[in-house]
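Below: sequence and its predicted model.
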Amino acid sequence: MRIHLSSVFVDDQEKALRFYTDVLGFVKKEDVPVGEYRWLTVVSAEDPDGTQLLLEPDGHRAVKPYKAALVEDGIPAAAFAVQDVHKEYERLSALGVRFTQNPMEAGPVTIAVLDDTCGNLIQIVHQR
């Protein structure tokens, strides 16, 4: 068994697609109309056949309070592995990405947390 798909709830699928592709560097995998929304996934450019991330609309009544509580408590909705958190922090900061937690050492890993502009905090991490 392996993870095939995971998701993050987003407040605007098109805005999320731009952020996750143009800024973070993922590539669009699936884009299928589903009623008023889309089945919209992205994958790592380094692993185009790997785990897909669904940019899931946050329209369900339980989602917005859930997302708001996570953000208020500083809890990331997802974590993405990078080669070097400090370099990725510099690259993304130069693109205007807002970080809620600067790079820090946490045991065997270095982490930082960013705002995905779609209502989520996202952690980037690398293991030393």
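Received, thanks. Residues are numbered from 1 along each chain as shown.

C-alpha only now, for contacts and for neighbours.
Fine.

Which parts of the chain are strands?
In the chain, the strands defined using DSSP state E lie at 5-10, 27-34, 37-43, 52-57, 78-81, 99-106, 109-115, 121-127.

this is the other structure I want to compare:
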Amino acid sequence: MRLDLVTIIVDDYDRAIRFFTEALGFELVEDSPSRTNDGRPKRWVVVRPPGAETGILLARADGERQAAAVGDQVAGRVGFFLRVDDFDAAYERMTAAGVEFVTEPRAEPYGRVAVFLDVAGNRWDLLGPAE
């Protein structure tokens, strides 16, 4: 058993793909035409960190309820965690790519951490090894 995908609701597929692939360095695994449950066209878009098994399904908001969840999927908490081997290099690369960090890097017992926002406004922890 394994966790295959998690969903992040976004406003725009292409803007989300650019953020995850260019700013975070993820791979675009799939971008295929698909259909909603009631037959309308949509896309099946999956990104994931290089070498990872679990991916993120980027789902364009469909309707008012989903649009209201964009950027607030976990009620303002950090809901996603990106662990890297070289915290400083990742932080510098992401900052240079325009990723918005909402906290400065700090040391915690579980490692180095800084909170950033994804393209939709969801909070993520960038996590690195403990010092």
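Cool, the structure landed. Quick caveat: nothing in here was measured; it's all calculated off a predicted structure.

For residue 63 of structure 1, which of the strands of structure 1 is the nearest?
Comparing the strands of structure 1 by their distance to residue 63 of structure 1 (CA to CA), the top pick is strand 5-10, with 7.5 Å.

start and end residues in structure 1 for stretch 93-107 of structure 2, please.
Aligned by TM-score structural alignment, stretch 93-107 of structure 2 falls on residues 91-105 of structure 1.

and stretch 86-103 of structure 1, how far from the chain's centre?
14 Å (CA atoms, centre = their mean, to the nearest Å).

could you check the distance from the equivalent of residue 65 of structure 2 over in structure 1 over to residue 22 of structure 1?
Alignment note: residue 65 of structure 2 maps to residue 62 in structure 1; criterion TM-score structural alignment. Computed as CA to CA, to the nearest Å, the residue 62 of structure 1 to residue 22 of structure 1 distance reads 29 Å.

Pick out whichever of those two has more residues nearby.
Set side by side, residue 62 of structure 1 and residue 22 show more neighbours around residue 22, with 12 against 9, by other CA atoms under 10 Å.

Could you measure from the more buried one over to residue 92 of structure 1?
Distance from residue 22 of structure 1 to residue 92 of structure 1, counting by CA to CA: 11 Å.

on that earlier part again, end-to-end on the match of stretch 93-107 of structure 2?
Stretch 91-105 of structure 1 has an end-to-end distance of 19 Å (criterion: CA to CA).

now swap in stretch 75-85 of structure 1 and tell me
Distance across stretch 75-85 of structure 1, first residue to last, is 18 Å (CA to CA).

what does stretch 31-39 of structure 1 give?
Termini of stretch 31-39 of structure 1 sit 6 Å apart (CA to CA).

Mind listing what's buried along that stretch?
Burial within stretch 31-39 of structure 1, assessed by neighbour count using 16 or more other CA atoms under 10 Å, is assigned to 38-39.

just stretch 51-65 of structure 1 next, same as before
Applying a neighbour-count criterion of 16+ other CA under 10 Å, the buried positions in stretch 51-65 of structure 1 are 51-58, 64.
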